[in-house]
Every structure is written in structure tokens, then in C-alpha cells.
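> model the following, please.
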Amino acid sequence: MNALISSDETWLLWAFLVGWAAVSIYLEQRFEWASKLSGAIIALLGAMLLANFGILPVEAPVYDAVWAYVVPLSIPLLLFQTNIRRVWQESGRLLLIFLISTVGTVAGSIAAFFLLKDLIPGLPHIAAMITGSYTGGGVNFAALASRFDVPGETVSSAVVADNFLMAVYFFVLISIPAIGFIRKRFATPHMDEMDGSDETDDTAAASYWKRKEISLSDIAMAVGTSFVIVAVSFKLAEVFRGLIPEDGNAFMVILRGIVGDDYLMLTTLTLLLVSIVPRYFERINGAQEIGTFLIYIFFVVIGVPASIPLILQNAPLILVFAAIVVFINMLISFSVGRLFRFDLEEIILASNANIGGPTTAAAMAISRGWTKLVGPILIVGTLGYIIGNYIGTALGLWFSSAM
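Presented below is the predicted three-dimensional model:
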């Protein structure tokens, strides 16, 4: 599908991504309706609409650059003010609900496979890729596509369905806190804290993101430190991946997945530095604001691949398969979460970390002002990178034998 703006129009695409992120933030802080909808949804919907009306291309190197550079840079910035003790306290609860949500993904994949196995060619391998993706994000999708040597056209169709469902589900999850019927049935301590701190006539977003003193030195130290942490973290992860064999025993594979993962190393190193030299990071103003703006650019990119014409053309039944998996994940996450009295924010982020990965879950936490959960969900969400490959491989082999 040819778009009005071609994929090689680098400056025009950057102008849209950054400009629309800025507009989304402005609307969120200026108007009550936009604050309730959230800037993240505005950013995502705007991109989705323009992609579906043929204005924006659904693939472009600029989008890849956001995933490769903008998102990693945002993570340290958002963790500079993190309370390490609180991270570990919150991680235990989030880990449990994350694993419950993972059970939902597995149950959904099994149900969807036996419903559709006679209708979709190559479904065992498609199911493996989507199961891995919906256990921890797109990193697992790529790994399992390589593991089962899936044909390129099948991978492309599954990617379109995967991305579309992720964008739609992101929209659903981020809208849930505004639904009174659901909110009344769950504990919502993080939302209650934000509501209690809003004592002005501003929108909730404007009240949370109040103007603060910031200097050139703050900007320099925030951005410079983030670049250094990302570079060192990714290099360390690369070194460990090179030292630990990919085809070793189970322990070595797990160890490689932990110390060789870029985002887990990035999160761990940042939290370690913040705990060792807390006063250095406490003195930096504006890091959270800069990191949040970068995350809003990421929100725009999430909405772009959700192309309905491509879905209808290439992968309608794969979309049905993915939708069943997402629906059962959501059903189990929220029903079991309510049964065991998990907070609504924890359930939303755990399910998001399953379907979209730790970066989308952290982005959602930031956009809603649940800053105390950003560090914990990043840590817990990266577990999906490890277990997702095992779960996807196991189901892929089982489904292949069932055909």
C-alpha cells in the first residue's frame, strides 16, 4: 500500500512523530477530555488513523530508529529517581500477576489452535511465534521465527496481525481506568494517589507535570548520563552473549538470556548506579520529563503498523487467532487478579507486559502517572524474554505433532 509520505522521507516522518507527540501532550494537559482519554491514546490513534488513510507508511527506517535508540534512552531517564527498596517490594506482586497473565496467553493459544488448526496453513509455527510474542514482546517473535525457520511471507502476515492486536489492546488497557464500573471493583492505590494530589483547576496530567526549575546543566547531565548508561549496558550484554554459548545446557541458556539481554542489563545497571550514587541522580532535574517525552514518540510509532487494509489482505484468520489469545489473556488476568485482590494498575501492566513487552508496559505506567511501578514492571517484564522462548518452542513442537 503506497502512502502519501514515503518511507524514505526521513525529516517529514520525524517531524510527524515528534510533532504529534508534542500535540498529544499539549492536549492532555490543556483539556479535561484529553486528560481522561490520555495523551498516549491520542498519540496512538492519530498515527493509526493517518496510516489507515494512506498518509503515513506502515514501515520505515525512522520507526526502527525509535525502537532502537529513543526507547532505550528513555528508560534510564525514567529510573533516575527510582526508590530501589520500593522496586523490590513491588516486583514480587507484579511477578505473580505477570505469571498468571502468562497462563492466560498459553490457555488462549491452546484454545485458538484447536479451534482454527484446520483453517490456517502452518498454524503450529504461527502459534509458537504469537505465543512467544504475547509472553514478553516482539523479541520472542523474531527468535521463534528463526527457531522454526518460518517462511518469510508467513512471518510478514503474522507480524501485521501481532502489531495490530498489540496496538488495539494497548488502547483497551489504557482506557480501562476511565471506566467506573471496572474501577469500582478493584483497588486502585496509584490512581487514588494521583487523584488526591490534584488540588488545582488543571487537568490531572497538567497537575502531575507541573513546571519545575531546570538548568542547562540538568539537561546535559540527564541526556549525557543516559547515553553512557545505554552504551555501556548494551555493550556488556553483547559481551556476555559472546561469552556464553547459545546452544549450551539449560542453565547456560537461561543465564545467557538474563545477562545477555539488552533491556534487562540496562534496567539493572541503571538501578545499581542509582543505589550507589543516589545524590548524583537526585540533583538532576527534568530527567523524568525528557524520558516521558521520548516515550510519547514511542506511542506514536506503536499506532502506525495497525493497518486494517493489510490485515484484511494478508492475515484475517491469523488476526482471529491472535484476538482469541489476547481475549483469554485478559479474561484470566482480570478474573484471577480480582480473585486474589491485585491492584487494577498491577493487572493492567502485567497483561500489557505479556502482550507488548516491558517497554510498552513501562510506557503505559508513565503515561498514567504510576511512576512507582515503572522500575518493577521493567524488571518483571524482561522475564518474558526468557520464558517466552521456552513456552513458544514447547507449544510449537506440541502443535506440530497434533497436526
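
> rest of the way, CA atoms for contacts and neighbours
Noted.

> can you get me a residue count around Arg338?
16 (other Cα atoms under 10 Å).

> again, but for the one 4 residues further on
The local packing count at Phe342 equals 20, with neighbours defined by other Cα under 10 Å.

> here is a second sequence; please produce its structure as well for comparison:
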Amino acid sequence: MLILLVLFFLGIPFLVLHLCHRFRYVNKLGAVVVAYIIGVVVGNVGILPDGSAGVQEAMTSLTIPLAIPLMLFSTSLADVFKLARVTFVSLLIGLVSVVIMVVSGYFLFTDDMTEPWKMGGLLIGLYTGGTPNLAALKLMLDVDETVYLVTHSADLVMGVFYLFFLLAMGQRFFSKFLPKSVVAESDRLTHSLDGQDPYYGILKRRFLVPLSKGFVLSVLVVGISVAISFLVPEEAQMAVIMLMITSLSLSLSFLSPVRRIPKTFELGMYFVLVFSVVVASMANVATLMAAALDVLYYVAWVVFGSLILQLLMSRLFRVDTDTMIITSTALVCSPPFVPVVAAALRNRSLVVPGLTIGIVGYAIGNYLGFLLAMLLRSW
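Coordinates of the predicted model:
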């Protein structure tokens, strides 16, 4: 029965991705959101067999360590140094804004929270990187499943309002305070950039063979990281494992044969979806609802507070409107939303720097989140 449960958790992401590919309204909702919904339903209707907790714990511990290398192998850190000065300044402003709002929110909204320093670390990882960093920091900081799910649910709620504001009126509003962006005619978009499904054909032989090599390499990275973790005390082992995985994966990304393996990021996201289904199935809905309000306030403070702070600093450093918006999108919403917002801004030249900023966020999110959590813990 437990073997069937493992196969069920591994199979649900295929269903989710198929639904996203087949139905536009499901795709707009997002694969991670659909995975969470299915997981919460499965975990709260009483159909899970006895002994499922052990399977769930094992799968949450394995999936994210496997996902991180796959998602980072295609990173081109050299692109960071090619960013225009204004884009690099905007990236630094965005990172500083998030850190300031997370730290200030820690003192405003966490009086009733247990181990609030963990929440601070989670939010840093989430809003400098994204869901993979949030999931990694859950393991690194030993965060309760319900706290993790409440945090991500609050992010989804605030993310809807944030993205709606950016798409509907962000450019008009921010251009009142910031220099207007100069867009070359060749970069002016008249159509959407978001029409291609990156998972399409991933199981075909031309992708499957090189992907299997990428997966084996990911397993080796995890194995080496686990081996190194035995050199430190037990309570620090998970943090060392995740930091070593991140560091080794980024080191391997400098090798062209590794960086050019196709679809590694998508395979990594598959494991993130597996993690999402499993961790959502471990959440108790009653506890979720009781804990949600304080976290929602904290998340709203970080999301919209960092946007306002970014606006003020961007005005000071003369960052243009479109660059400020795409930087905020890449950090707060993660790279997949960059083409969507670039299309709304009708500026194709934003796509590459926006994606680069988002990938930098993925790369540093674990480090920043863990470091800030430790600093808040010792405060």
C-alpha cells in the first residue's frame, strides 16, 4: 500500500502538468497552486493509509535536495556581470528592500508566533528566490509543515493582488515618480511572450537521455553533500547539506556540458511539485486557518512594503520605471512571471535581465535566508 502511495505522489505532478498544458485557466492558476490544492484535499479527507507519515517525511527530505542541483545546473552566473549598471543597481535595491521589510516585520508581527526567526528566514528565501528556496529553507530550518504551508498560502494570496497591480496600473503609477523607460522599436512587444510550454516533449528520447545524466549528477551532488555533513554536529547537518548542494551545483554550472543539458530546470520543478503535493498532504486545515492571519499580515508587509521601499530608492538612484518593475517581479514573483510582465510592459529587452535577476535570486536565496534566520535567532 505504501508503494502505491509513493507512486501516487510521484504521479500527481504529471497530472497537474497535463492539466496546465491542456486548460488555460488551470495554467493561469499555476502548477504549484494546483499541486497544493490536491495535496490538502488528499491529506484531509482521511484516505491516506496507516504509516503514510514515514513516506511523507522521506519524500519531503529527498525531493528538494534533488531539485536544487537540477534547477541550478543551467545557471549562467557570468551573465550577472553582463547586466547593465542600472539593472545591477536595481537588483541590489530589491534585495536590500526585502531584507529591511522582513527584519522590520519580524518585530511587528511575530509576537504570537512560535520560533518566528524561522519565518523571517523563509520569507527572505521566498522573496529573493522563490518556492524552491522556501522549500529548501523549510528543511534547513526544520520548519513545521503547517507553518510552511501557511507561509506559501499567504504568499499566493498577496501575490495575486501584487501581480494584478503591476499588470493593471504599475507602469502608469511608477512612471509618475521614476524616469520613463526608453524602448527601442525592435524591442516593443505587440504579442505575449508566454505562449510556450517548457515541459512539452520532456519525455522524448532526445531530452530523456541527457536528462538522465543530469539526474545522476544531481544524485552525486546530494551524496557528496550528505557525506560532508557528517563532519559537523547533527543539529547542523541539514543546513550544511543544503548549503553544500547549492554551492556544488553552482560550481558545476560553470562547466558548459553541464549547463547545456536541456530541461534540467523543468525536471527540478517536477520534484518541487512532488514536494508540494506531499507537504500539502501533511497540513491540518484547522491549524492552517488558525495560524494564517498573522502570517498574512507579515507577508503583506514584506511584499508591498518592499515595493514602496524599492520605489523610493529607485527614485534616489535614477532607476527607470520598467527596470524597477521587472526587478521586483523577478524577486517577489520568481522568473516564470518575468515574460508575463515584460509582455504587459511591451518591452522585450526586459526578459533577459529579468530572468538573470531571478536566477541570481534562486542562487543566493538559501544563503541569505539561512544567514538572516540565524541572525534573528541570536537577536
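
> TM-score for the pair, please.
The TM-score (TM-score structural alignment, normalised by the length of the second structure) is 0.69; 331 aligned residues with a Cα RMSD of 4.4 Å.

> state the distance from Leu2 of the second structure to Val41 of the second structure.
Distance, Leu2 of the second structure to Val41 of the second structure, by Cα to Cα, to the nearest Å: 18 Å.

> oh, that last question was meant for Pro65 of the second structure, not what I typed.
26 Å.

> and those two? Which one has more around it.
Under the neighbour definition other Cα under 10 Å, Pro65 of the second structure and Val41 were set side by side, and Pro65 has more, 27 against 16.

> helix or strand: which one has the most centrally placed residue in the first structure?
In the first structure, the centroid-proximal residue (Cα atoms, centre = their mean) is Thr360; its distance is 1.6 Å. For Thr360 of the first structure, the element it lies in under DSSP states H and E is helix 358-368.

> and the helix or strand following that helix, what other elements does it pack with?
Per DSSP H and E, helix 358-368 of the first structure leads on to helix 374-402 as the next helix or strand towards the C-terminus. Helix 374-402 of the first structure is packed against helix 71-79, helix 84-116, helix 123-136, helix 138-147, helix 250-259, helix 262-276, helix 344-356, helix 358-368, with contacts defined by 3 or more Cα pairs under 8 Å, 6 or more residues apart in numbering; DSSP states H and E.

> what residues of helix 374-402 of the first structure count as buried?
374-393, 395-396, 399 (16 or more other Cα atoms under 10 Å).

> distance of the residue nearest to the centre of the first structure relative to Arg147 of the first structure?
25 Å.

> residues in contact with stretch 333-347 of the first structure?
With contacts defined as Cα atoms under 8 Å, 6 or more residues apart in numbering, stretch 333-347 of the first structure is touched by 93-94, 97-98, 100-101, 104, 183, 185-190, 351, 370.

> likewise stretch 265-278 of the first structure?
With contact meaning Cα under 8 Å, 6+ apart, stretch 265-278 of the first structure is reached by 75-76, 79-82, 84, 229-230, 233-234, 236-237, 258-259, 281, 375, 378-379.

> identify the residue nearest Ser24 of the first structure in space, chain neighbours excluded?
Gly39 (4.8 Å; Cα to Cα, 6 or more residues apart in numbering).

> which position in the second structure pairs with the one you found?
Structural correspondence for Gly39 of the first structure with respect to the second structure (TM-score structural alignment): Ala31.

> for that match, give me its contacts.
16-17, 20, 273.

> relative to Phe23 of the second structure, how far out is it?
For Ala31 of the second structure, the distance to Phe23 of the second structure - Cα to Cα - is 12 Å.

> what do you get for Leu193 of the second structure?
Here Leu193 of the second structure is placed at a distance of 18 Å from Phe23 of the second structure (Cα to Cα).

> which one of these two has more residues nearby?
Comparing Leu193 of the second structure with Phe23 by other Cα under 10 Å, the one with more neighbours is Leu193, at 17 against 11.
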